[in-house]
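> whatever this is, show me its structure:
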Amino acid sequence: MLISGAFVTAEGWGEWKRYFEEKGYNVVVPEWPYKTGEPGTLKERYKEKMTLEYDLEKIVDYHAALIDKMPEKPILVGHSFGGLIVQLLLQRDKGAAGIAYHSVPAKGVFVFKYSFLKSLWGPLGIFRSKENPFLMSFTQWQYAFTNGMPEEEQRAYYNKLVVPESRQVLRAALKKQGKIDFRKAHAPLLFVSGSTDNIIPASLNKKNYKKYIKHQPEGSITEYKEFEGRNHLAMSQSTWKEDADFILGWIEKQTK
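Now for the predicted structure:
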């Protein structure tokens, strides 16, 4: 199961889905409940009040319900906010293994790096109503997700992927709904980060990883890998196959 993150649709997993299927995997790429529709249409409607029916817990419940219908526990690969969803699903024993790819951290894991604070100040909108959705501007997208990429690629991915996001869901990661019990046994978990990721810097992923290492019980496996030159949209950079191949190799090692 490939799990998408905040601010974007699941379309970003397109190449990965095809590639994993070529390697013999059955791949499911669920869209978040309130993100169905064309990105352009959703962008036009972003000033509408966003339903408060969905919060982080219900989005995790949604993915867990899909998993419960499967014949066996899936391997979970989650990007960004999807990486936190992977951690929460493993905490519920819903996966055979998990990959947190450029992952949003668990509650209480924080760094004061400028790029992290700059990237998230607007989306969190602390002084705005949680009913008001956030639509990332192209300039914010360039800084937070696609830094270092040619502008035409940045624009193409902005048009293809970016949709309004629920501030309620984003803020939930900072609260009880985003809490991980690091002392609880879990399936093998891999953190993958990028050296040029502005919104989720490598230092933040490493800090999340170290929380597991410090507290995890005997028998649980948590590993970490950092790639040079990867921004937050690493799944769509020219180097994406190197990341995918590393993840596939790790999966094979853990599921022998």
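> CA atoms for contacts and neighbours, from now on please.
Will do.
> name the nearest residue to V111, sequence neighbours excluded.
L204 (6.1 Å; CA to CA, 6 or more residues apart in numbering).
> and the residue nearest to the spatial centre of the chain, what does it touch?
Centroid-nearest residue in the chain, with CA atoms, centre = their mean: S80, separated by 2.3 Å. Contacts for S80 (CA atoms under 8 Å, 6 or more residues apart in numbering) come out as 4-6, 100-104, 200, 232.
> got the buried residues for whatever helix or strand E252 lives in?
For E252, the host element (DSSP states H and E) is helix 240-254. The neighbour-count check on helix 240-254 (16 or more other CA atoms under 10 Å) flags 241, 243, 247, 250-251 as buried.
> run this one through as well so I can compare:
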Amino acid sequence: MTDRRTPVVLIHGLWLHSSSWRPWVELLQAEGFAPLAPGWPGEPDSVSDARSHPQAMAGPGIHDVTEHYASLIKALPAEPVLIGHSFGGLIAQKLLGLGLGRAAVAIDPAPIKGVKPLPFTQLRSAFPVLRNPANRSRAVSLTAAQFRYAFGNAIPQQESDALFKEYAVPAPGRPLFEAAFANFSRRSPAAAVTGNARRGPLLLMSGQRDHTVPDVVTRAAYKLYGDSPAATDLKQFPDRGHSLVVDRGWRAVADGALGWLARQGITGQSATTGL
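From the prediction side, this is the model:
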């Protein structure tokens, strides 16, 4: 029997393991979708393995990660919905601009080329990587205190520490360097096709207390799509930080994404065409 469920590809960002999407996978399955949460290239299967072998994640840049997910998408039986968080949101935008998705939800997305605001909190969140140029070729871990500032500033300390213990893993430094210098590079891998009139709808979501990707950064990305006739929407969550996809308030974010998809006519059983 042909699986007519709409595929959903969940793309995580730096410092979170793909297993952090587990509650989303369960919800999407219950809603009739066919969700997948594949890791980045070289990502070990478990959090413990990723911590034990940090250099397994040391190499990939933005282009490598995009190609990795593009290959997975092309093997699917139908166009997927793309849902990405942080650098996963940047990757989701790149894939959608290339026509490799039915729709995309980019949650607190890392800045694409052309985004100009650079708030202090964003610099401080990235400092554990950017402080040392050698980190470009390394995998870098956060401490619990650094995770608290970058991800868990809008939730209680105890919850932040629990999320750090459950999901935090080393992350490749290369994507952060590429994004940081995107506006100084003619062919930056952080560039997305913002003017594609034929792409699927895009929703940008922003936590307004986010330190890692402040609201002003997401709003600047939203403005870059202003000349495209393709549907682009922005949804903001007051009092939410970068942990909004994994903390105890994740369901409100997921419900916001599902409600938006429904308004675009996309439901769990609506997959009818192949790639």
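> where does the TM-score land?
After superposition, the two chains reach a TM-score of 0.91 (TM-score structural alignment, normalised by the length of structure 1), with 251 aligned residues with a CA RMSD of 1.8 Å.
> hang on, the earlier thing: contacts only, for the residue nearest to V111 of structure 1.
So L204 of structure 1 contacts 105, 109-111 (CA under 8 Å, 6+ apart).
> returning to that earlier point: does anything pack onto the helix holding E252 of structure 1? Which helices or strands?
strand 97-101 (3 or more CA pairs under 8 Å, 6 or more residues apart in numbering; DSSP states H and E).
> which of the contacts of L204 of structure 1 are buried, as a PyMOL select command?
Here is the PyMOL command that selects the buried residues among these (16+ other CA under 10 Å):
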select buried, resi 105+110
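> give me the mean distance between the helix holding E252 of structure 1 and structure 2.
Superposed on structure 2, helix 240-254 of structure 1 shows a mean distance of 1.2 Å to its aligned residues (mean CA distance after the TM-score superposition for structure 1).
> what stretch of structure 2 does that helix fall on?
Helix 240-254 of structure 1 corresponds to residues 250-264 in structure 2, going by TM-score structural alignment.
> translate the residue nearest to V111 of structure 1 into the numbering of structure 2.
L204 of structure 1 maps onto V217 in structure 2, by TM-score structural alignment.
> tell me if its match really is in a helix.
Yes - assigned with DSSP: H, G, I helix; E, B strand; the rest coil, V217 of structure 2 falls within a helix.
> strands along structure 2, start to end?
Along structure 2, counting by DSSP state E, strands occupy 7-11, 34-36, 81-85, 103-107, 139-140, 171-172, 202-207, 232-237.
> give me the contacts around the fourth one.
Read it as strand 103-107 of structure 2. 80-86, 88-90, 92-93, 96, 199-206, 257.
> now with 6 Å?
Here strand 103-107 of structure 2 makes contact (CA atoms under 6 Å, 6 or more residues apart in numbering) with 81-85, 89, 200-205.
> show me what counts as buried in stretch 2-16 of structure 1.
2-13, 16.
> what residues in structure 2 pair up with that stretch?
Against structure 2, stretch 2-16 of structure 1 falls on residues 10-24 (TM-score structural alignment).
> what's the offset of the match of helix 240-254 of structure 1 from the middle of its chain?
How far stretch 250-264 of structure 2 lies from its chain's middle: 16 Å, per CA atoms, centre = their mean, to the nearest Å.
> kindly report the same for stretch 67-82 of structure 2.
Counting by CA atoms, centre = their mean, stretch 67-82 of structure 2 comes out at 15 Å from the chain centroid.
> which stretch of structure 1 lines up against it?
Aligned using TM-score structural alignment, stretch 67-82 of structure 2 spans residues 61-76 in structure 1.
> could you work out the most separated pair of the contacts of strand 103-107 of structure 2?
Using CA to CA, these span at most 18.1 Å, a distance reached by H85 and G200.
> comparing the two, which shows the higher neighbour count?
Ranked by neighbour count (other CA atoms under 10 Å), H85 of structure 2 and G200 place H85 first, with 26 against 19.
> contacting residues for the more buried one?
12-13, 107-109.
> for the nearest residue to it once chain neighbours are set aside, grab the count of nearby residues.
Nearest residue to H85 of structure 2, sequence neighbours excluded (CA to CA, 6+ apart): I107, at 4.6 Å. Using other CA under 10 Å, the number of residues around I107 of structure 2 comes to 31.
> I107 of structure 2 -> structure 1?
Counting by TM-score structural alignment, I107 of structure 2 lines up with Y101 in structure 1.
> and what of A92 of structure 2?
By TM-score structural alignment, A92 of structure 2 lines up with V86.
> nearest to N132 of structure 1 among the contacts of S80 of structure 1?
Once CA to CA is applied, the member of those that ends up nearest N132 of structure 1 is A6, at 15.1 Å.
> many thanks, we can stop here.
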